[in-house]
Structure formats: C-alpha cells, structure tokens
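*Asks:* One predicted model, sequence on top.
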Amino acid sequence: MGIASAIVLYMVLWFLTFLIVIPIRIQTQGDLNKIVPGTHAGSPEHHNLKKKAVITTAVAAALWGIIGGGIIMGVVSVRDIDMFDRMGPGGSMWYSESNKE
C-alpha cells in the first residue's frame, strides 16, 4: 500500500467514523427546553465537536491500523474481491487475454 492510498484510507475511515460519532450524546434545544425563536427544537444546543473529533481520530487510527495491517500483510488483496475472475490466473489482469491461441 502506497502513501497516497494509506492517507486516503485514513481519511475515508475518519469521515465515516465522524458521521457515526456526531449524533452520540447530543443535547438539543428541545431536550433542554431552551428553544430559540425561529429555530427547530431538534437544533443542537451543546454539540461537543472538539471532543468528538478527538474520539473520531483515535477510533479511525485504530481501524486504520487494523485494516492497513491486513492489507500490508496480505490478508486481503485485490484478488479476494475479484468475483468475476477478470484478473486471470497470472500476475497481470490481462494474462488470460494475452495467452489466447
């Protein structure tokens, strides 16, 4: 796995984790009975985004280590997701096409 793919993997994991962590323990205006006129009762009053970003960073780093380690050690490869055998038996994805008789 190259540097660029490792960074992209971490960024995808970070954003997916962040979208999961955002709604956890949120306090809305309706929950606190402090509804500002002109806003929805479901609008957040206390969102704690800084704390959630730190938690997201830690969880994403752990997931990145597990998934990245599995890719580097060869537990998962591109050939594992080749459901239609388009890559062929050789090292190149055009192996079967180049050896036609």
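*Replies:* Yep, that arrived. Nothing here was measured: the structure is a model prediction, and the numbers come from that model.
*Asks:* From here on, just use CA atoms for contacts and neighbour counts.
*Replies:* Fine.
*Asks:* which residues in the chain form strands?
*Replies:* 27-28, 44-46 (DSSP state E).
*Asks:* Okay, one more to line up with it:
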Amino acid sequence: MNLTGGIVLFASLWFLTLFVVLPFGQRSQADAGNVVAGTHAGAPSDMGQWRRKLLITTLVTAAIWGVIAFVILGDYITRDDISQLDHLIR
C-alpha cells in the first residue's frame, strides 16, 4: 500500500464510518417536541453533537485503518492470496 492508497482507504473508511455514526443518539424535532416552522418533523433537533461525532468517526476510522494497514503491510494477506480466492469457491 502506497501513500495515495492509504489516504484513499482512510477517506473511504471515514465517510463510511460517518454514515454509521450519524444516527446514534440523534433526536428528531418530533421527539424533542419542538418542531420549527417550515422544517420536517424528522429533522434533527440538536446539531451541537457534530464535533463529538466527527471525533468519534475519526478515532474509529483510525483504528480500522490501522488494522487493515497492519494486515496489508505485514504481508498477512497478499495480492496472490486474493487472486486465488476464486479457487476456494470452485
């Protein structure tokens, strides 16, 4: 894995993790009982948790990326192993 591949992998994992983390702890305006006129009742009621969610996303992504980088750079799984996976199925 080169530098560009590592950055692309981190960015992909980061956005995937962000979309997983976003719904946790989210309360809608209907749940909070304070629907702002002109907005949907399912819209988020409190946007103050963004920094915390972004930090959690970055930490979780760094851990996942670290494990994947360790496996790739440690040659535990190589391209040859991946190219021979179809022989296991046949």
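*Replies:* Structure received. None of these values were measured; they are calculated from a predicted model.
*Asks:* Let me have the strands of the first structure in CSV, adding mean neighbour count as columns.
*Replies:* What follows is the strands of the first structure, written out as CSV (neighbours: other CA atoms under 10 Å):
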stretch, mean neighbour count
strand 27-28, 17
strand 44-46, 15
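*Asks:* which stretch among these comes nearest residue 10 of the first structure?
*Replies:* The closest approach between residue 10 of the first structure and any of those, judged by CA to CA, belongs to strand 44-46 at 27.6 Å.
*Asks:* from the chain's centre, how far out does the closest one sit?
*Replies:* Relative to its chain's centre, strand 44-46 of the first structure lies at 26 Å (CA atoms, centre = their mean, to the nearest Å).
*Asks:* That strand vs the second structure, mean deviation?
*Replies:* If you overlay the two and look at strand 44-46 of the first structure, the average distance to its match in the second structure is 0.8 Å (mean CA distance after the TM-score superposition for the first structure).
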